[in-house]
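Engineer: Dropping the sequence and predicted coords here.
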Amino acid sequence: MARFSGKVVLITGGARGQGAAEARLLVAEGARVVLGDLLEEQGRALAEELGPAARFLRQDVTQEADWAAAVAMAEAMGGLHGMVNNAGIYVPKRLMETDAALFERHMRVNQLGCFLGMQAVVPAMERSGGGSIVNISSTAGLRGSPGAIAYSGTKWALRGMTKAAALDLAPRGIRVNSVHPGPIETEMVQVWSNAQRVERLARIPMGRIGQAEEVARAVLFLLSDDSSYMTGAELAVDGGATL
C-alpha cells in the first residue's frame, strides 16, 4: 500500500518548483493534495495534470481568510494530515541596499505566512488524529548567506519557530520539522548572475546544484510515519554546503 493512501496534504507555493515536485511525489504515493499559490495559471495546470487527487486554490499566505479556505478545502477532501510551508520569496540585497519595505515583504511572506499556516492547520489535524508540518527554511537559516539579509533573517526565524511549535504541538499529536535546502535548480535562483552561480557552486562539496525532487523526497520522509519519532529536527538538503 502507498505510504500516503487516504491522507491529505496542503502545500503552499505548490504551483511550481519545489512545491510542484512535492505534490507529484505525494500523489504518486497515494496522497490527495491541496495546492495553494498566487500563480493561478500554473497551479490550475498542475492540478489538472495530477488529476482528481489534486485541487488548486488561489492562496495568499499572509491572509488568514485564505488559510481558512485552504484548510476547508483539505477537510472536504478527507481531513488534513500534513502541511508543507513552502511558499516564500527571495529578493537578494545586501544590508545597505535593503529598505524597510523589502525587509517587511520578506517577513510577511516567509515568516508571518508560516506562523499563520501552523496556527490554521492545528484544529483540522487534531480532528484527523494528528499530523506533520514541514517548514521549508534554507541553508541561509543555518549560516549567513551573502547579499540576502532579509531572506536570511526570515529563514533563521523559521528555524526557531519550528522548534517552538514542535514543543507546543507534540502533546497534540502533531510533529513539526524543518528542511534546509541549499541552492536548488528552480525559478528562485534565476536571479543569480553567472558569476554568482559559479561562486555558490564553489561552496558545495558535491559540486552541483540540487534538484527539486531531492528536496521533495526529504519532505516526504518528514511527512510520513517513517519519521514518527522526529520533531523539531533540522534536515539539510544541500550537497554538504553547511559542513
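Structural biologist: Right, received. Where do you want to start?
Engineer: from here on, contacts and neighbour counts on C-alpha atoms
Structural biologist: OK.
Engineer: contact partners of the host helix or strand of Met125?
Structural biologist: According to DSSP states H and E, Met125 maps onto helix 113-127. Applying CA atoms under 8 Å, 6 or more residues apart in numbering, the contact partners of helix 113-127 are 61-64, 67-68, 71, 75, 79-83, 85, 131, 133, 135, 158, 161, 165, 172-174.
Engineer: same deal with stretch 128-140?
Structural biologist: Outside stretch 128-140, the residues that touch it by CA under 8 Å, 6+ apart are 79-86, 114, 118, 125, 145, 151-152, 155-156, 158-159, 162, 172-182, 219, 222-224, 236, 238, 241-242.
Engineer: Just the residues you listed: which are in helices?
Structural biologist: 114, 118, 125, 151-152, 155-156, 158-159, 162, 219, 222-223 (DSSP state H).
Engineer: Counting neighbours, which of those residues end up buried?
Structural biologist: 114, 118, 125, 151-152, 155-156, 158-159, 162, 219, 222-223 (16 or more other CA atoms under 10 Å).
Engineer: quick revisit: past the helix holding Met125, which element shows up next along the chain?
Structural biologist: That would be, after helix 113-127 and using DSSP H and E, strand 131-136.
Engineer: buried ones in that next one?
Structural biologist: Gly131, Ser132, Ile133, Val134, Asn135, Ile136.
Engineer: Helix 113-127 and that one, what's the angle between them?
Structural biologist: Calculated by axes from the mean of the first three to the mean of the last three CA atoms, to 10 degrees, strand 131-136 forms an angle of 170 degrees with helix 113-127.
Engineer: For Gln190, the count of nearby residues, please.
Structural biologist: Burial of Gln190 is recorded as 10 neighbouring residues (other CA atoms under 10 Å).
Engineer: ok so, going back, would you turn the ones in helices among the contacts of stretch 128-140 into a markdown table with distance to Arg108?
Structural biologist: Below are the ones in helices among the contacts of stretch 128-140 laid out as a markdown table (distance: CA to CA, whole Å):
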| residue | distance to Arg108 |
| --- | --- |
| Cys114 | 9 |
| Met118 | 14 |
| Met125 | 24 |
| Tyr151 | 11 |
| Ser152 | 14 |
| Lys155 | 12 |
| Trp156 | 14 |
| Leu158 | 12 |
| Arg159 | 16 |
| Thr162 | 16 |
| Val219 | 23 |
| Leu222 | 25 |
| Leu223 | 25 |
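Engineer: ok, structure two:
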Amino acid sequence: MARVAIVTGGTRGIGKAISLALKAQGRVVIANYGGNAAKAQAFTDETGIATAQFDVGDHEAVLAGVAAIAEKFGTVDIVVNNAGVTRDAVLHRMSFDDWNEVMRINLGGCFNLAKATFPGMRERGWGRIVNIGSINGQAGQYGQVNYAAAKSGIHGFTKALAQEGAKFGVTVNAIAPGYIDTDMVAAVSAPVLEKIVAKIPVGRLGQADEIARGVVFLTSEDGGFVTGSTISMNGGQHMY
C-alpha cells in the first residue's frame, strides 16, 4: 500500500515541488494550504494532488485536519513541514504580532503536525518527518529576528524529536535551503538579487526541484539511517 504524505504549504513554491516529487515516488500526497481555495483547486486540477485546508499554527485545527486525512486516505507516514510566513522588520519596529505569527506558524506548525502524526508513526514502527528550515536560521539575517529564531528552533526541534523516534523506525530531519528561485525571491529587486547571487559560491539561485529531491531521499526507505540531521542546500553560501 502506498504511504500517505502530508506536505504543509504544499501547493506553491518549494512545497509544490515537494508534493510533485513525492507523488512521482508513488506516495499518496495531500498538500495542505492556508487560505486561497481557488488557487488550491487550480493546483489540484493541474497536478491531481488532493488538498486540505487548515491553519498549521492552530493546534486543534491540525489535529482535526490530520484526522480527516487519515480517515479518507489512510494513516499518515510522511510529514513535510514546509509552511511558513515572513513578517520582516528590525527589532525596534517589529510588533509582538509580527513576532508571534511567525513563531506560531513556522515553528508551532512543526510541533502541531508532529503531535498529530508522530505517535502513530511510533506505534507502527515507521515514519518520516522532514522540517524545512532556512539558511537564515543557521546564519541569522538582518531584519528577521522572528524568522531566524523560528527556523533555528526548527533545527533544534528536529534533533530532539529524532532522538525520540530513532529506535521506533521514525526519522526526523531538516533541510535548510538557501535562496531558491521562487515567487518570493523573484519579488526581490534586481539590484538586491544580484548582491545575493554574488554571495553564493555556485553563482546561482537554487531550484525548488533540488530541495524536493532532498526530501525524496530523506523520506525514502533508503534514508532510514539518516536522522537528526540538517542538510544545508544553499550553494555553499553558508558552510559549517
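Structural biologist: It's in. These numbers come from a predicted model, not from an experiment.
Engineer: Could you tell me the TM-score of the two chains?
Structural biologist: Here the TM-score for the pair of chains, by TM-score structural alignment, normalised by the length of structure 2, is 0.92; 237 aligned residues with a CA RMSD of 1.6 Å.
Engineer: In contact with the counterpart of Met233 of structure 2 in structure 1, which residues are there?
Structural biologist: Aligning on TM-score structural alignment places Met233 of structure 2 opposite Val237 in structure 1. Val237 of structure 1 is in contact with Val179, His180, Pro181, Gly182, Glu214, Val215, Ala218, counting by CA under 8 Å, 6+ apart.
Engineer: Please say which position in structure 2 the fifth one maps to.
Structural biologist: Here Glu214 of structure 1 is matched to Glu210 in structure 2, going by TM-score structural alignment.
Engineer: mean deviation (superposed) between whatever helix or strand its match lives in and structure 1, please.
Structural biologist: For Glu210 of structure 2, the element it lies in under DSSP H and E is helix 208-218. Taking mean CA distance after the TM-score superposition for structure 1, the mean distance separating helix 208-218 of structure 2 from the aligned residues in structure 1 is 0.7 Å.
Engineer: Contacts for that helix, please.
Structural biologist: The contact list for helix 208-218 of structure 2 (CA under 8 Å, 6+ apart) reads 13-14, 17-18, 21-22, 25, 128, 130, 173, 175, 177, 180-182, 223-224, 226, 233.
Engineer: likewise stretch 201-211 of structure 1?
Structural biologist: Gly182, Pro183, Ile184, Glu185, Thr186, Asp238, Gly239, Gly240, Ala241.
Engineer: Widest-spaced pair of the residues you listed?
Structural biologist: Thr186 and Gly240 (18.8 Å; CA to CA).
Engineer: Just tell me the aligned range of the longest strand along structure 2 in structure 1.
Structural biologist: Counting residues, the longest strand found in structure 2 (DSSP state E) is strand 170-177. Using TM-score structural alignment, strand 170-177 of structure 2 lines up with residues 174-181 of structure 1.
Engineer: Average offset of the matching stretch relative to structure 2?
Structural biologist: With mean CA distance after the TM-score superposition for structure 1, stretch 174-181 of structure 1 departs from structure 2 by a mean of 0.5 Å once superposed.
Engineer: residue contacts, the most centrally placed residue in structure 1?
Structural biologist: Nearest to the mean C-alpha position of structure 1, counting by CA atoms, centre = their mean, stands Asn86 at 2.1 Å. Neighbour list for Asn86 of structure 1: Ile11, Thr12, Gly13, Gly14, Gln18, Gly19, Asn135, Ile136 [criterion: CA under 8 Å, 6+ apart].
Engineer: corresponding residue for the third one in structure 2?
Structural biologist: The reference is to Gly13 of structure 1. By TM-score structural alignment, Gly13 of structure 1 lines up with Gly9.
Engineer: now its match: how far from Ile105 of structure 2?
Structural biologist: To Ile105 of structure 2, Gly9 of structure 2 is 11 Å away according to CA to CA, to the nearest Å.
Engineer: Over to His155 of structure 2?
Structural biologist: From His155 of structure 2 to Ile105 of structure 2 the distance is 15 Å (CA to CA).
Engineer: give the contact list for Tyr151 of structure 1.
Structural biologist: By CA under 8 Å, 6+ apart, the contact set of Tyr151 of structure 1 is Ile89, Tyr90, Val91, Pro92, Phe103, His106, Asn110, Ala140.
Engineer: what's the burial count for the alignment partner in structure 2 of the fourth one?
Structural biologist: This means Pro92 of structure 1. Counting by TM-score structural alignment, Pro92 of structure 1 corresponds to Asp88 in structure 2. Residues near Asp88 of structure 2, counting by other CA under 10 Å, number 17.
Engineer: right, and Asp88 of structure 2 touches Tyr142 too?
Structural biologist: No: assessed by CA atoms under 8 Å, Asp88 of structure 2 is found out of contact with Tyr142, at 9.1 Å.
Engineer: Please enumerate the strands of structure 2.
Structural biologist: Using DSSP E, the strands of structure 2 run over 4-7, 28-33, 50-53, 76-81, 127-132, 170-177, 230-233.
Engineer: now the fifth one: which residue numbers in structure 1?
Structural biologist: Residues 131-136 of structure 1 are the counterpart of strand 127-132 of structure 2, counting by TM-score structural alignment.
Engineer: One more: the third one?
Structural biologist: Under TM-score structural alignment, the alignment places strand 50-53 of structure 2 onto residues 55-58 of structure 1.
Engineer: Which residues does stretch 23-34 of structure 2 contact?
Structural biologist: The contact list for stretch 23-34 of structure 2 (CA under 8 Å, 6+ apart) reads 2-11, 16, 19, 22, 40, 49-56, 69, 73, 216.
Engineer: that older thread, using TSV, please lay out the contacts of Tyr151 of structure 1 together with distance to Asp37 of structure 1.
Structural biologist: As requested, the contacts of Tyr151 of structure 1 are exported to TSV (distance: CA to CA, whole Å):
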residue	distance to Asp37 of structure 1
Ile89	12
Tyr90	16
Val91	18
Pro92	21
Phe103	21
His106	16
Asn110	14
Ala140	23
